[in-house]
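Visitor: Structure of the sequence below:
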Amino acid sequence: MIRTKINIFLTILTSALYFNANAQEINIILKGVLIDSLSNQFVAGVTVKVLEGNKTLAQEKSSNYGVFLLKVPKNRKVDLEFTHLNYGVKKMKLSTDDKNTSIDLGFVSLSGRTNLLEEATVTGNLSPIRKKIDGIEFNVQNDPDKDIYSVLDMLQKVPLINVDGQDKISLKGKSNFKLLINGKPSALFSGDPGTALKMMPSKDILKIEVITSPPSKYDAEGIGGLINILTKKKTDDGYDFYIGTSYNYPYGPLGSFNTNVKKDKLQLSVLATTFFQNTPYNTVDKTINFVSEQNVEQHGEQKFKGNSSMLRGQLLYELDSLNALSLSGSWKRDKFDMISRIVNHQSNLADFTIFQNGAPFWKTGDVDLNYQRGFKKNPKKFLNFSYKYSTSSNAVQDDLRFEGIDWSNSNQSNIFGFKENSVQVDYENQSKYLLIESGGKFIARNSNSLYNYGQDQQNEFKFDYNIFNLYQTIGYETGSWSYKAGLRMDLMAFPQRSNDQDDKLNLLPSLAVQKSFDKHHSIGMTYNERIQRPNISEMSPFIDRANPNFISAGNPKLEPTKGRNVNLSYSYIDKLSVITDFGYYYTNNSIQKVYTSNTDSLINVSYENLGKERSFDVNANIGYTWKKIRLTFNGRLSYIAMQGMYKNMQLKNDGYENNLSFTMAIPITNTFRTNLSLRHTGPQLFLQGRSNAYTATSVSFTKQFLDKKMSVFVSLNNPFSEYFTRKNFFSVPEFSTTSFNRQNYRTIVLSASYSFGSSNLKTKKIKKKIENSDQNTFEIKPLK
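Guide: Model (predicted):
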């Protein structure tokens, strides 16, 4: 850590406090920085007391950067006491005299709670969960599996998040959430977020924030909430290297490399990952039963082979003690070859076969430039300017061949994606009890779909619009109560009136209230309104004719969806942790996939703003440490009701959705542990149908070597089920259809990782000049 700069920053604050104090008070300023003894990360929220016998002379909580400042009387012998929920009580003795006006304790390290040391071995001696006013925070660095797990694996441990057996992620049961990296959207997640997260090692992740009620400073999109992944940043000169490799049978190998280097004012971090995949053949079956007694049956198989590659990097440079620049970027490419064969049988035709050779392709990338300005008089005052460019391109390219029917062979392609430029200004001013966040953002988003049928038929669809945002948030703390309220203006404008859309103005409020009863218990209430904009794949009019009986296309007339969320929460975090969330969600124009038919053999699949959707949700996460064994339960039960118009008829569907997971972490020795997990995902409801339920199981073992620098991991997933069949059933008055997709379910994963590094933690003397170094992380800290 850069002790010099932190001490200089503390000197400034000390001077301000000292010279503004009453001249008759004879006090010494006591200062220091609290850090975790294992990770060297700053520790926030530590209660620091100055005691004289049983009398408390002064008391303060450490800041988000671990800083504490206290006034201590001169010529006294006092005791210092440091207390925090996740750490043991630390005590120090201190004597003051008339010679010094301030005392600098430097870095004060805190260790894990001694009364839980043996029982908490599996969780790295620290509870990884922290309740916040607008969500929860999961500290990845306090989890013992951080050295070997991917971020996707780690998400399975985070409350309110469900990762099903197909690596699909949901937040409180909803898939319409947004994934962020360091508080900002990333193009990495515009394709398949599960694959991107599987390629990111959790070794480089500091925390995962689950923001169930996003404050107004975040973009308006993401009705289901936000998952914010915060990466580690080195606080001291040196380097860290991580090399990991794994093989997932029967799919293929994965390799990753990560490094963080810091020297003086310059810091560089790089992550590179590649994943090769060769899937076994999947079985695909479909049936259509019309009321006219015409039936269609299809039986086929398909196979994918290809690779995914990802690159992320960030360069951070401190211009001086108050100004800093950062440049970050990411790139991801998925390239596969697909072969498919489908045999079609229907009542009025002879059997025929459809052969499909495809080359699906997805490429995304972004570049982000930030400038942050700090202020000498207030270390918690920031002004941030940023520019970001994002792009995403997806290609569907198919060669189609038919046997048994007099149809000409053909080919089709659709290249679709978006380009986005955004400029953003953020201002934050935080005092001891008050938080003010203000800002604005402009986004120019250009979406495009270029599709071809054969060599002579080419069409293009464009959907361009601009987004203007202004926001204001005010937070306040008094005693055990915390409040945060905000408003975001979101104007979606169409400068060229593309697609005959009208400008759309939304005023989106957010409100959060939290009451803390002690260091363990808290209750909260939140309300927010957010929107979901349709993406280009849902809007492109490209007609996919790969399966002549199932024609799919987008809908250019889709409108954004506006949703309202109300949540009540209760949390208790200690050796036993309990987090509960009761929610209500409502929207009156939800986007639904719609099945229609105009003939006795053809199904049209598209998207519509159909109507109302309501859900009542109960989420619970319970964790308990029993005789060194950590038990965790995560579950959700939702009642969902939907209704919408279909061909002048009102359709309704309602029922229950559920998912649950249970994990058991068993430390056999200090360097050898095993994990058992069970995940169940219940049926998913649609307006016209539902899917089936399924269960996933896993057992894994981790062994560490070389002073825990090297980890070896082996996992057996779904040992009792070789295959899994995904079923979707849809029914309307004219017909019903069922699809079956059977794929390999049993996998064996073998992984190994090695990490090493060097740091310089030598103490430096305070230089006689004015500096402020509390501005080096590009993270705007929330009130709680």
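
Visitor: CA only for contacts and neighbour counts going forward, please
Guide: Noted.

Visitor: mind listing what the residue nearest the centre of the chain touches?
Guide: By C-alpha atoms, centre = their mean, the chain has its centre lying nearest to residue 227, at 2.9 Å. With contact taken as C-alpha atoms under 8 Å, 6 or more residues apart in numbering, residue 227 is in contact with 177, 178, 179, 180, 208, 209, 210, 211.

Visitor: what does residue 478 give?
Guide: Residues in contact with residue 478 (C-alpha under 8 Å, 6+ apart) are residue 433.

Visitor: Distance of it relative to residue 514?
Guide: According to C-alpha to C-alpha, to the nearest Å, residue 478 and residue 514 sit 11 Å apart.

Visitor: Repeat that for residue 340.
Guide: Where residue 514 is concerned, residue 340 sits at a distance of 54 Å (C-alpha to C-alpha).

Visitor: Looking at these two now, which is surrounded by more residues?
Guide: residue 514 (24 against 19; other C-alpha atoms under 10 Å).

Visitor: quick one: which helix or strand includes residue 635?
Guide: Residue 635 is part of strand 629-646 when elements are defined by DSSP states H and E.

Visitor: what are the ranges of the helices in the protein?
Guide: 3-20, 151-155, 193-198, 536-539 (DSSP state H).

Visitor: now what about the last one, what contacts it?
Guide: It stands for helix 536-539. So helix 536-539 is in contact with 416-418, 447-449, 463, 553-558, 606-607, going by C-alpha under 8 Å, 6+ apart.

Visitor: Next, the structure of the following sequence, for comparison with the previous one:
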Amino acid sequence: MMKRTVLFICMALLCTGFRANAQKAANPGIIVTGVVLDSLTGKNIEYPTVAIFTDSLKLIKAVAGGADGKFTIEAPREGKYVLSASMIGYSNSKNTLLLEGGIKKYDAGTIKLLEGMQLKEVTVVAVKPLIKNEPDKLTYNLESDPQTSSSALVDILRKVPMLSVDGEDVVRLNGETNFKVLVNGRSSGLLVKNFKDAIKSMPASTIKSIEVITNPPAKYDAEGIGGIINIITNRKDTQGYSGSISAGANTLGGFNGGGYISAQVGKFSLSTNIYSGKSVSKKSSNFNESENYLSDEFRFSRSESEYGSESMFNNASIEASYEIDSLNLLTLSGWGYLGNSTSTGITNFIAYDKDHVMSRKYSNNTTAKSQYGSGSGSVAYQKTFKKPDQNLTFSYSIDASPMNSDITNTVDPEFNYISYSKHSVNNASGIEHTVQADYYDPLTKKHFIETGIKYILRQNTSDSEVKVLDENSGNWVDDPTKINDLDYDQHIGSMYGGYVFKHKSLTAKGGFRMEYTLNDGISKSHDGNIEFTNKQFDVVPYVNLSYMLKKGNSVTASFTQRLNRPGIWYLNPYVNDTDPMNISYGNPNLETVRRNSVTLGYRKSSQKWNLNLSLNGNSTKNNIERIRRVGENGVSVSTYENIGINRNLRLNFSYSYRMGEKFSIYLNGSTGYATISSAELGLTNDGFSFNGGLGGSAGLWKKGSFNFNAYVYGGDISLQSRYPVNYMTSFGFSQRFLKDKLTFSIFVSEPFTKTKKFIYDSQDVTYKMHSENISYRRSANFSLYWRFGKFNVNVKKARKSATDDRMSGGAQGGTATP
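Guide: Model (predicted):
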């Protein structure tokens, strides 16, 4: 009896197990698949977060999508669910699923996410990544940097990977000072010569992001040896209306204020940004000593200077669009910057002969006033076809960049020199007209093409007037022997073609750009006019291969060529002899420079951190070099010449980690080895250069954060010079109030030292020079930033104009939770 009972119980348990297994087999999970895309560009969003919830929004499971945006997730059984996709910098989606009818697999199709928009139904807990890596470019999001609200743009540029800013605020991209600067994808004359002045005065809060494009595709102009820096100023695309007001001041005496607003009436959308202010550079000093091997009388010299400056600046931008219908869009934009500065200084100069006996001594008092600016406008019409993303765009833009200087200097001799006073005025300007047409067609899911044509007319002029003081009459008298003027026109006609092939994890891009250049100019001086004309035809190739490995890893390889067409600032023959012992002028006979560039890259992206490594090699045969020559009279004369052979190998790296708003850190830098030589001058220079930055932010208390930054740079060389190692530090605090609408920030630059010393050495077979510049760098910056608004409207743009590269890579990294 006992045995029968045990046997019965075992059979019952076994049957129960069979029944349970049968029920489990009869109710398997349901596989849900789909793909996540950007709603505006149609691009696949890499590594999205996809989650499935009960109909009461209780989380069941979350997975990470692939590099192509595709995902697979399992629902436990039939029923009603909520499917949500999310990505850093995008709004969350919310789709209701009804799984029934005994299905085993369900295709959710395409899920589109809108960038930067918050929906009422879903709470977005993600923030944009500080750094976003793509195959062709790197994007630094200022909206994710807590220091943005209290800093000038120059302070933010120090943090951007592949960029470096030295002690004189000179920016380098991949170690090069020659690069193309775009504002919202369009050329800006201001940011060619006056880039240093503009970034010191421009509040970082007016900028949305900075794109660094080291290997630009064929659709971009081939100008800019180092690559392209694209500054995106249009802050938000929103619905209803929104805006911001900001104000700031610093302990040096500078201040700024401005605002942004976006609104829409019917099909008309408008977005505008405006700011103005003042920047101050306190008294700085410069020490210079040199040895002139060609002169016995002026073998040794020494000069000491003190100077200071103040600048006022104003900026305004506007972005407007009118949606004629669902397939036709008209876009209008404008951008303008106007600045002026006044600087005063005194230089004491003394020279000695070979026996160290004084041979010359004088002082030079200088007052310099300058006005500079840029104004640009564009209009674009886009025709969109019924096929998704196929479009044709026509656009016209105009850019004007005046640069006027007014310099008065008085030389007071003490020994073996003449007394004189001189007043020099130079009015230079450049006007650029651009007409272009662009066409983009996604032929299939694997094949994409784009093509376009473009014509640019650049009109550059430089007019000067020089007067000297007649000491007998006390009147200013014209001195025509000092006149050096230039009228210069440049015509550029170009066309491009690009092709992209995508298959699984491989993306192959190729293209070409043909450019025909005609230069026509007249150099005018007291000795007569000199006409010059030259023509050039260039075919610029572009190849980029990208392969996505597993777990967010990818590798890239690219080859391209870049051109450096000298602008008015290099060509202008105007002689600046404000300092009679240091004279400089441009060279109207400069030729276009061609550089070959090869890049290998690796990037790793995850939901919290990003790593980017790239190795770049490039070479140039006729590089433009600034050449200094010292005569027997001790006078240093500087100009530009095509005499350099430049070869450069550079390793770039960047790493960023972000844990929501609680903590973030970044580390970036580069090291390179360069060789520069000139057979004509018999000179060779080589050496290692490096730059890097480390910084981060931490939320130490409720709605408050602390941020810190440190930078190091040095070793950059030219044919005749070398720069030593320098460093900079900063830290700041920010606090949010009133439901995060108001932000108060404090940012301290150079907290550990009041002044910084920057050293510069230069030499060749005729001279040796050592310079030291000491400038006041410590400052505390205070700012208030107020956000307002309720909803926003998209300020739609003609997406396939000069402002967009549709065949570039997609976004990366991020977390979001419904």
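
Visitor: about what we covered before: counterpart of the residue nearest to the centre of structure 1 in structure 2?
Guide: Taking TM-score structural alignment, residue 227 of structure 1 has residue 229 as its aligned residue in structure 2.

Visitor: just residue 281 of structure 1 next, same as before
Guide: For residue 281 of structure 1, the residue aligned by TM-score structural alignment is residue 283.

Visitor: Name the nearest residue to that match, ignoring sequence neighbours.
Guide: residue 308 (4.5 Å; C-alpha to C-alpha, 6 or more residues apart in numbering).

Visitor: related to what we said a few turns ago, can you lay out the helices of structure 1 as CSV showing mean neighbour count and distance to residue 376 of structure 1?
Guide: Listed next are the helices of structure 1 as CSV, based on neighbours: other C-alpha atoms under 10 Å; distance: least, C-alpha to C-alpha, whole Å:
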stretch, mean neighbour count, distance to residue 376 of structure 1
helix 3-20, 19, 8
helix 151-155, 21, 37
helix 193-198, 18, 39
helix 536-539, 20, 46
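
Visitor: Let me know which of those helices is the nearest to residue 353 of structure 1.
Guide: Evaluated with C-alpha to C-alpha, the helices of structure 1 place helix 536-539 nearest to residue 353 of structure 1, the distance being 27.6 Å.

Visitor: what range in structure 2 does the closest one sit on?
Guide: Here helix 536-539 of structure 1 aligns to structure 2 at residues 568-571, judged by TM-score structural alignment.

Visitor: average distance between the matching stretch and structure 1?
Guide: After superposition onto structure 1, stretch 568-571 of structure 2 sits on average 1.4 Å from its aligned residues (mean C-alpha distance after the TM-score superposition for structure 1).

Visitor: quick one on the thing from earlier: show me which residues of the strand holding residue 635 of structure 1 are buried.
Guide: By neighbour count on 16 or more other C-alpha atoms under 10 Å, the buried set for strand 629-646 of structure 1 is 629-638, 640-644, 646.

Visitor: same deal with stretch 447-459 of structure 1?
Guide: Residues of stretch 447-459 of structure 1 classed as buried by neighbour count (16+ other C-alpha under 10 Å): 447, 448, 449, 450, 451, 452, 453.

Visitor: quick one, what contacts the second one?
Guide: So that's residue 448 of structure 1. Contacts of residue 448 of structure 1 by C-alpha under 8 Å, 6+ apart are 416, 417, 418, 460, 461, 462, 463, 536.

Visitor: Now for the residues you listed: which two are most distant?
Guide: Top of the distance list for these (C-alpha to C-alpha): 418 and 460, 13.4 Å.

Visitor: So for these two, which sits in the more crowded spot?
Guide: residue 418 (20 against 15).

Visitor: Surely the more buried one touches residue 389?
Guide: No - contact criterion C-alpha atoms under 8 Å: residue 418 of structure 1 and residue 389 do not qualify, at 10.8 Å.

Visitor: Using TSV, lay out the helices of structure 1 together with distance to residue 711 of structure 1.
Guide: Formatted as TSV, these follow (distance: least, C-alpha to C-alpha, whole Å):
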stretch	distance to residue 711 of structure 1
helix 3-20	32
helix 151-155	16
helix 193-198	18
helix 536-539	41
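
Visitor: out of those helices, which comes closest to residue 495 of structure 1?
Guide: helix 536-539 (18.0 Å).

Visitor: among the contacts of helix 536-539 of structure 1, which two are most distant?
Guide: Farthest apart among the contacts of helix 536-539 of structure 1 - using C-alpha to C-alpha - are 418 and 606, which lie 20.4 Å from each other.

Visitor: Of all the helices of structure 1, which one is nearest residue 622 of structure 1?
Guide: Residue 622 of structure 1 lies closest to helix 151-155 among the helices of structure 1, at 15.5 Å (C-alpha to C-alpha).

Visitor: mean deviation of the closest one from structure 2?
Guide: Helix 151-155 of structure 1 versus its aligned partner: 4.0 Å mean (mean C-alpha distance after the TM-score superposition for structure 1).

Visitor: likewise stretch 282-290 of structure 1?
Guide: Compared with structure 2 after fitting, stretch 282-290 of structure 1 deviates on average by 1.7 Å (mean C-alpha distance after the TM-score superposition for structure 1).

Visitor: Contacts for that stretch, please.
Guide: Under the contact criterion C-alpha under 8 Å, 6+ apart, stretch 282-290 of structure 1 has outside partners 295-303, 600-601, 734-744.

Visitor: From residue 279 of structure 2, how far off is the counterpart of residue 247 of structure 1 in structure 2?
Guide: Aligned counterpart of residue 247 of structure 1 in structure 2: residue 249 (TM-score structural alignment). To residue 279 of structure 2, residue 249 of structure 2 is 9 Å away according to C-alpha to C-alpha.

Visitor: list residues touching both of those two?
Guide: Taking C-alpha under 8 Å, 6+ apart as the criterion, residue 249 of structure 2 and residue 279 both touch residue 255.

Visitor: for structure 2, which helix is longest?
Guide: Across structure 2, the longest stretch assigned as helix under DSSP H is helix 2-26.

Visitor: quick check, distance from that helix to the centre of its chain.
Guide: In terms of C-alpha atoms, centre = their mean, to the nearest Å, the gap separating the centre of helix 2-26 of structure 2 from the centre of its chain is 71 Å.

Visitor: Perfect, I'm done here.
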